[in-house]
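Novice: Turn this into a structure:
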Amino acid sequence: MENHSITRVVLLACGSFNPITNMHLRMFELARDHLEDTGHYKVVKGIISPVGDGYKKKGLIEACHRLQMARLATENSDWITLDSWEGSQVEWVETAKVVRYHYEELLAAEQNSDDVDTVKYAKKRRKKDVYFEDSTHQKRRDAPRLMLLCGADVLESFGIPNMWKQEDIAEIVGCYGLVCVTRSGNDPHKFIHQTDVLWKYRKNIHVVQEWVTNEISATHVRRALRRGRSVKYLLPDGVIHYVREHDLYSAESEQKNDDVVLAPLQRNTGASSS
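Specialist: So this is what the prediction gives:
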């Protein structure tokens, strides 16, 4: 018998994925284990959403390549998938808007599912719609819950001036939820304690302890590729083949956007000065 007290969860990871590594994929597995171990959640899907070229991060290669590498990395997964909407946008899209977009897509898919199989969902549909606390969005309790998946470094970027709008942090964490995977050298619990907006919504933040430390960073991978070193077992084999086939990472590519201000800093600084 289906347990209606279990909340279905979709995990969304946003970032450069420059390139996507085995650790990016591993984060999804860690998050799923953690959430399902609570007995309250069932993770039904993982979405990888690479940022578009408009982000202007130094060394960020073209989105078309990063999207294809993510597609190759997830082709053998039965629950993690690539979504190219964010990566195909010309202008940089704030993460809060990306989260909102994917949640609306989930609701639309759920509605279509309701329409197709009304018998299966009839019992659920009779329930009165409810709202999550502090949410500005209408959310049915029986709809999947969307949570943003990130590493501790992304969590701590919330404290970088002009990197994030405070209202965006409140929306992402307060209305949806955050799953943060620890990395050595980071203390998410301390950072949450020191940050008012995160402390306010601390019950919506799931900190996942990674006991098998695996410090694969895309920066280190790019350095190894530039130097002609092996990256076997750091990246999926299909991604390694794609990188070599297209000769993607070089000293020249690492200097891309070197003289450009990162899009969020440019946009948020402009907004604050106007």
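
Novice: Only C-alpha atoms from now on, for both contacts and neighbour counts.
Specialist: Noted.

Novice: so which strand or helix has Ser113?
Specialist: helix 95-116 (DSSP states H and E).

Novice: For that helix, buried residues please.
Specialist: Thr95, Ala96, Val98, Val99, Arg100, His102, Tyr103, Leu106, Leu107, Glu110, Asp114 (16 or more other Cα atoms under 10 Å).

Novice: helices or strands up against that helix?
Specialist: With contacts defined as 3 or more Cα pairs under 8 Å, 6 or more residues apart in numbering; DSSP states H and E, helix 95-116 has these neighbours: strand 145-151, helix 166-171.

Novice: Could you also give me the structure for this second sequence? I'd like to compare it with the first:
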Amino acid sequence: MLTIEEYISRRKKEDRLNEFNPDERNQNMKNCVDYVFEYFNQYLDFSKMDEKTALNEERLEKYRKAIDRYDINIQEWLMSIYDQYDKQLNRSIVNLLKTDELFLIYDSDSEFRRSSYECYSKLVKKHPYLKNQTEFLFLFIKDYHELVSQPSGRINQIYISDEISEWIEKTWLKHQVNILAFTSDWAHRFYTNEDYWSPKHKIKTNNSWRKYEYDYKQKNNLFNLNSLFTRISEKPFLRGKKQFLEILMMYYWLHDVFGDEDNYWHEYLSKCNIEVNSRNLSG
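Specialist: The predicted structure follows:
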């Protein structure tokens, strides 16, 4: 449930109210008064509020803080479900989205819409209150994608070449797709899922916990990129960028996933005809 300040802020955005426009002063005053009346006469349900205990309010406030990074309308939707059904629905949705290996390069409403339908089909049996709420599910998925794609932290501070950096930046600005987040995620998924590895890239080991290691020094189809690229190559920001994807995956494989005890990164850059310097050698 929103506070009165949050409610007025939301209504202002919906009506695109500009309080600094002198020509709309009288109408703005009327709208603001209406917002207050709406809040107390329609939005608040005092009979329900009276039933809430102090412990329940504390429980709701704790959950609100856990989801405060989402859009305010999404927060309200999640809060209403949590209040009524005691379900933290965002966790269930996010767990499903994390199984989608291509989610981080989605850039169209049709992809997010398809994802919402898939999530709905898997959630509705356990969460029947989701019926007729597919639009909120769609909006949540779009909002979550934007949040997890934001360029921040070490993952977005790497440098390999000017050309690669320019491609990464342009892709983010035009498509809101974080190429670094996607390639890092793929490298980590690839390491933990040996089913992705072709037989030619498997090296038998004596490790008790793992039968094979991945031969990342092969010259072809590293990280099963041939198969992956056929699924994503139609995206305009990926056309002709297969080599760049491999380079970024190799970076994360050596610096974040597997390690680079024999300094292969230096050799690999040379093989890719990328000038080696102090900036792209740092991990």
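
Novice: Quantify their similarity with the TM-score.
Specialist: The TM-score (TM-score structural alignment, normalised by the length of structure 1) is 0.26; 119 aligned residues with a Cα RMSD of 6.0 Å.

Novice: if we can go back for a sec, highest mean neighbour count out of the helices and strands packed on helix 95-116 of structure 1?
Specialist: Burial of these is given as mean neighbour count (mean count of other Cα atoms under 10 Å); strand 145-151 ranks first at a mean of 23.

Novice: Let me know the angle separating that one from helix 95-116.
Specialist: 140 degrees (axes from the mean of the first three to the mean of the last three Cα atoms, to 10 degrees).

Novice: buried stuff in stretch 167-175 of structure 2?
Specialist: When burial is assessed from 16+ other Cα under 10 Å, stretch 167-175 of structure 2 yields the following buried residues: Ile168, Glu169, Thr171, Trp172.

Novice: of all those, which comes closest to Glu58 of structure 2?
Specialist: Nearest to Glu58 of structure 2 among the buried residues of stretch 167-175 of structure 2: Trp172, at 38.9 Å, using Cα to Cα.

Novice: State the helix or strand in which the closest one lies.
Specialist: helix 162-175.

Novice: From the contact counts, what lies against that helix?
Specialist: Looks like helix 162-175 of structure 2 contacts helix 179-192 (3+ Cα pairs under 8 Å, 6+ apart).

Novice: helix or strand right after the helix it packs on?
Specialist: Immediately after helix 179-192 of structure 2, counting by DSSP H and E, sits strand 202-204.

Novice: State the next helix or strand along the chain beyond that next one.
Specialist: Downstream of strand 202-204 of structure 2 (by DSSP H and E), the next one is strand 212-214.

Novice: export the helices and strands packed on helix 95-116 of structure 1 to JSON lines and tack on distance to Ile205 of structure 1?
Specialist: Below are these laid out as JSON lines (distance: least, Cα to Cα, whole Å):
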{"stretch": "strand 145-151", "distance to Ile205 of structure 1": "9"}
{"stretch": "helix 166-171", "distance to Ile205 of structure 1": "12"}
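
Novice: To His206 of structure 1, which of the ones you listed lies closest?
Specialist: That would be strand 145-151 among these, by Cα to Cα, at 9.5 Å.

Novice: Point out the other helices and strands that the closest one packs with.
Specialist: Secondary elements touching strand 145-151 of structure 1 (3+ Cα pairs under 8 Å, 6+ apart): strand 7-15, helix 22-37, helix 95-116, strand 178-181.

Novice: List the buried residues for whichever helix or strand comes after the last one?
Specialist: Once the chain leaves strand 178-181 of structure 1, the next helix or strand it forms, by DSSP H and E, is helix 188-194. Of the residues in helix 188-194 of structure 1, those buried by neighbour count under the rule 16+ other Cα under 10 Å are Pro188, Phe191, Ile192.

Novice: who are the neighbours of helix 188-194 of structure 1, in terms of helices and strands?
Specialist: Applying 3+ Cα pairs under 8 Å, 6+ apart, one finds that helix 188-194 of structure 1 contacts helix 152-157, helix 196-200.

Novice: Export the ones you listed to TSV and append columns for mean neighbour count and distance to Arg26 of structure 1.
Specialist: Conversion of those to TSV gives the following (neighbours: other Cα atoms under 10 Å; distance: least, Cα to Cα, whole Å):
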stretch	mean neighbour count	distance to Arg26 of structure 1
helix 152-157	17	14
helix 196-200	16	25
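
Novice: from the buried residues of stretch 167-175 of structure 2, which is closest to Gln84 of structure 2?
Specialist: Trp172 (38.2 Å).

Novice: any idea how far Ala181 of structure 2 is from that closest one?
Specialist: For Trp172 of structure 2, the distance to Ala181 of structure 2 equals 11 Å [Cα to Cα, to the nearest Å].

Novice: if we can go back for a sec, for Tyr121 of structure 1, find the nearest of the helices and strands packed on helix 95-116 of structure 1.
Specialist: Comparing these under Cα to Cα, the one sitting nearest is strand 145-151, at 16.8 Å.

Novice: what inclination does that closest one have with respect to helix 22-37?
Specialist: Using the same axes, to 10 degrees, strand 145-151 of structure 1 lies at 140 degrees relative to helix 22-37.

Novice: quick one on the thing from earlier: tell me the angle the helix holding Ser113 of structure 1 makes with strand 7-15.
Specialist: Between helix 95-116 of structure 1 and strand 7-15, the angle comes out at 140 degrees (the same axes, to 10 degrees).

Novice: in the following helix or strand past helix 95-116 of structure 1, what's buried?
Specialist: Under the assignment DSSP H and E, the closest C-terminal helix or strand after helix 95-116 of structure 1 is helix 118-125. Applying a neighbour-count criterion of 16+ other Cα under 10 Å, one finds Lys124 buried in helix 118-125 of structure 1.
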